[in-house]
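J.: One predicted model, sequence on top.
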Amino acid sequence: MKYIQNNPKNSVEAMLQGYFFERKHLIDYDSKHKIIYRQKENQVALISGGGSGHEPAHFGYVGEGMLTASVNGDLFVPPSADAVLAAIKKTDAGKGVLLIVKNYASDIAVFSQAKKDAEQMGHIVEMIIVTDDHSIENDVSYKKRHRGVAGTILVHKILGAYAQQGMELTELTILGNNIIENLYTLGVALTPARLPGNQTPSYMLNDDEVYFGVGIHGEKGYRKEPYISSEQLAIELINKLRRLNNWAPHEKYALLVNGLGSTPLMEQYIFANDLRRLFNMEHLDIPFVKVGTHLTSYNMHGISLTLLKIVDQQWVEALQQPTDASHW
């Protein structure tokens, strides 16, 4: 498989330099620590990040009304605690810092260490862990395995809007955890990701198969079956979400349709249209819809569906609030 790159060892740095070249009028870049960030502002700083390979997450969401900084590791490898600490020091304007972390053990360890180190220096830091992936079928142990995936982007957007309005750190932390409790993502792959320098895929999938429940780092899903149509994918995911939510007619949900890396927009919108018809049949109110490639698994051909139960109408207003983040 061919890749548009030069030296694979320098791909992350080259990508971030290219992004900064495009956005230097709006952001700053710390090449030593691989941090995309905004200058300090009179608000709580919001920091996220993780391994690269999930673009445009997370640097594509650094902007006014969203993240203050993104800390970027190597391909599918989290950044160092020192890099996260550097981001905290660059962005803390005295209002405190909220770390938004996806639920992977290595990410949590890194961000937790940075939080501890920053607090010893006098910074006030809180951390929330996004656990929106509900694909795991084991009803006994699955809560321990909720991964953080595309729903993280909705957390960034809502908290970014509230932080811009002046909400304090403690309130933002409570709000973030409330959002996460009402956030559900399911994914399906048509092909595995194939990383440069590693031609062995993380799992095997026949040409005529799909794989439900895969993770964004190639973690195993819960079922393979022959591919039939976009509509059948949508039916499977909605049926599972219905069991999880036990929703009632006219409940409100925000919807995020996310391409996992190599999924054309045509396919994403076809899938969104299938969801539209199925949600109409469920008599659900969908006041906010976002379709696009937001948090990927490098070049995986696949799609994910995120639903956020709207328990406060102001969440919809926060999702609709303008931002200059490049990939919202």
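T.: It's in.
J.: For the rest of this, base every contact and every neighbour count on C-alpha atoms.
T.: OK.
J.: where along the chain do the strands fall?
T.: When secondary structure is read from DSSP state E, the chain shows strands at 28-30, 35-37, 45-52, 69-75, 97-102, 125-130, 183-189, 209-212, 223-226, 252-259, 285-292, 302-309.
J.: What are the contacting residues of the first one?
T.: Yep, that's strand 28-30 we're talking about. In this structure, residues lying in contact with strand 28-30 by C-alpha atoms under 8 Å, 6 or more residues apart in numbering are Gln17, Phe20, Ile35, Ile36, Tyr37, Arg38, Gln39.
J.: neighbour-wise, which of those leads?
T.: Highest neighbour count within those, by other C-alpha atoms under 10 Å: Ile36, with 28 neighbours.
J.: ok, now how distant is that one from Val149?
T.: The gap separating Ile36 from Val149 is 20 Å, by C-alpha to C-alpha, to the nearest Å.
J.: longest helix of this protein?
T.: Selection of the longest helix in the chain by residue count, based on DSSP state H, yields helix 265-282.
J.: Presented hereafter is structure B, for comparison with structure A:
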Amino acid sequence: MKKFINHVDDFLAESLAGFAAAHADLVVLNNEPVFVRRKVLKPGKVALVSGGGSGHEPLHSGFVGHGMLDAACPGQIFTSPTPDQMMAAAMAVDTGPGVLFIVKNYSGDVMNFEMASEMSEVQNAIVLINDDVAVEDSSYTTGRRGVAGTVIVEKLVGSMAESGASLEQCKAFGDRINKCTASMGVAFTSCVVPAAGTRTFKIGDDEIEVGVGIHGEPGRRRAKMAPADAIVAELLSAIVDDLKPQPDAELLVLVNGLGGTPLGELYLLFNSTRAWLGQRGLNIGRAQVGALTTSLEMAGASITLSVLDDEMKTHWDSAVHAPSLRWGM
């Protein structure tokens, strides 16, 4: 295993310390229990709190800031944070109107966020993200997994919260976005969890895992390597079959790198996506390309589509100022 690391047990603490120091103008790191919060809170605003296992950076800590999250709770690599982290984070960022927990559909995350929700003294609600169309159940989930669509929910609901919406409005908006968002990924390689020191799964040099999860969970099938256009066609066919957009629908497209894929290849995938959608009369209204929901150093990518309406476009375009996503300011 070759990684920039000192001691396995110190990896998360040292990484978070570096993250907080690099973005000290935007975030503050709390160490006991561990969470990252916005440096400057906005009084009277619904607070957004998310989190999950580390290894998916910049998700979630990289999206703490104006227009997105108020706090993020990082667990150890691919391991859920604990309820005490979530409760402390909620208490730290609540300014009165309540807290919305944004939770990816993984068993540990769901259980711990639900416990935090029940035990917290802060008024709160939960939005559950389950955008992955690859498989209905896995070793990590009951139901569909939450993957890169989480970024879209955090951005759009974060904007709505900044505009002064109530907790009920923010939850309803988050649930609606989740229902019109779908994702699917593909992996060329596995990744190495530092504590394990070996690859999560084995895959041949000429093979790909279609529908892989962001922790290395199996997908729909193991296949032979294929041209990018063919891979994109398989992913988009599954996504569009799930969403069933109208022929003239306007879409938000997120092409996401899983950690080890060059940006040039991601733009090539976007070009293939643009061509495939265009041939079917589906329009790209907004686009984002980059590594936003990763799986350590896994080589691969995912595609996410959201069916847009005017309200969603307004909140996507609004200003955001977080360590890993910035525009309009």
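T.: Cool, the structure landed. Just so it is clear, the structure is predicted and the values come from calculations on it, not from any experiment.
J.: circling back: so what does the longest helix of structure 1 touch, helix or strand wise?
T.: Helix 265-282 of structure 1 sits against helix 230-245, strand 252-259, strand 285-292, with contacts defined as 3 or more C-alpha pairs under 8 Å, 6 or more residues apart in numbering; DSSP states H and E.
J.: Tabulate these in TSV, adding columns for distance to Leu99 of structure 1 and mean neighbour count.
T.: Compiled in TSV, these are given as follows (distance: least, C-alpha to C-alpha, whole Å; neighbours: other C-alpha atoms under 10 Å):
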stretch	distance to Leu99 of structure 1	mean neighbour count
helix 230-245	27	15
strand 252-259	22	24
strand 285-292	24	16
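J.: can you put those in TSV and add distance to Thr191 of structure 1?
T.: Below are those laid out as TSV (distance: least, C-alpha to C-alpha, whole Å):
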stretch	distance to Thr191 of structure 1
helix 230-245	14
strand 252-259	12
strand 285-292	18
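J.: counterpart of Glu32 of structure 2 in structure 1?
T.: With TM-score structural alignment as the criterion, the equivalent of Glu32 of structure 2 in structure 1 is Lys32.
J.: For Ile100 of structure 1, which residues are in contact?
T.: Counted by C-alpha under 8 Å, 6+ apart, Ile100 of structure 1 has contacts Leu46, Ile47, Ser48, Gly49, Met127, Ile128, Ile129, Val130, His156.
J.: picking that back up, could you tell me where the longest helix of structure 1 falls in structure 2?
T.: Taking TM-score structural alignment, helix 265-282 of structure 1 hits residues 263-280 over in structure 2.
J.: List the buried residues of the matching stretch.
T.: Leu266, Tyr267, Leu269, Phe270, Ser272, Thr273, Trp276, Leu277 (16 or more other C-alpha atoms under 10 Å).
J.: Correct me if wrong: the last one contacts Asn271.
T.: No - counting by C-alpha atoms under 8 Å, Leu277 of structure 2 stays clear of Asn271, with 10.0 Å between them.
J.: Quick check: the counterpart of Leu154 of structure 1 in structure 2 vs Ala17 of structure 2, distance?
T.: Under the alignment (TM-score structural alignment), Leu154 of structure 1 pairs with Ile152 in structure 2. Taking C-alpha to C-alpha as the measure, Ile152 of structure 2 falls 26 Å from Ala17 of structure 2.
J.: Then Cys191 of structure 2?
T.: For Cys191 of structure 2, the distance to Ala17 of structure 2 equals 23 Å [C-alpha to C-alpha].
J.: can you check Leu69 of structure 2 too?
T.: Distance, Leu69 of structure 2 to Ala17 of structure 2, by C-alpha to C-alpha: 19 Å.
J.: Then His60 of structure 2?
T.: Look at His60 of structure 2 and Ala17 of structure 2: by C-alpha to C-alpha, they are 15 Å apart.
J.: Show me what Asp109 of structure 2 lines up with in structure 1.
T.: With TM-score structural alignment as the criterion, Asp109 of structure 2 matches Asp107.
J.: Quick check: that match touching Gly50?
T.: Yes - assessed by C-alpha under 8 Å, Asp107 of structure 1 is found in contact with Gly50 at 6.5 Å.
J.: Now for the two: what residues contact both?
T.: With contacts taken as C-alpha under 8 Å, 6+ apart, Asp107 of structure 1 and Gly50 have Pro78, Pro79, Val101 as neighbours in common.
J.: which residues does the last one contact?
T.: Just to be clear, that refers to Val101 of structure 1. With the criterion set at C-alpha under 8 Å, 6+ apart, Val101 of structure 1 makes contact with Ser48, Gly49, Gly50, Asp107, Ile108, Phe111, Met127, Ile128, Ile129, Val130, Gly148.
J.: what number of residues lie near the counterpart of His58 of structure 1 in structure 2?
T.: Counting by TM-score structural alignment, His58 of structure 1 lines up with His60 in structure 2. Look at His60 of structure 2: counted by other C-alpha under 10 Å, it has 27 neighbours.
J.: how far away is His60 of structure 2 from Gly257 of structure 2?
T.: Counting by C-alpha to C-alpha, the gap from His60 of structure 2 to Gly257 of structure 2 is 15 Å.
J.: Can you pull out the residues in contact with stretch 175-191 of structure 1?
T.: Contact partners of stretch 175-191 of structure 1, identified using C-alpha under 8 Å, 6+ apart, comprise 128-135, 149-151, 155, 159, 205, 207, 209-215, 233, 237, 241, 300-310.
J.: separation between Pro43 of structure 2 and Asp94 of structure 2?
T.: 8 Å.
J.: What of Ile208 of structure 2?
T.: From Ile208 of structure 2 to Asp94 of structure 2 the distance is 44 Å (C-alpha to C-alpha).
J.: so who does Phe279 of structure 1 touch?
T.: With contact set as C-alpha under 8 Å, 6+ apart, Phe279 of structure 1 has these partners: Asp285.
J.: TSV for the contacts of strand 28-30 of structure 1, including distance to Leu175 of structure 1?
T.: As requested, the contacts of strand 28-30 of structure 1 are arranged in TSV below (distance: C-alpha to C-alpha, whole Å):
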residue	distance to Leu175 of structure 1
Gln17	34
Phe20	31
Ile35	26
Ile36	25
Tyr37	23
Arg38	23
Gln39	24
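J.: quick one: which of those residues is nearest to Asn198 of structure 1?
T.: Gln17 (24.1 Å; C-alpha to C-alpha).
J.: what sits against the closest one?
T.: By C-alpha under 8 Å, 6+ apart, the contact set of Gln17 of structure 1 is Tyr29, Ser31.
J.: Quick one: map it onto structure 2.
T.: Under TM-score structural alignment, Gln17 of structure 1 pairs with Ala17 in structure 2.
J.: Great, nothing more from me.
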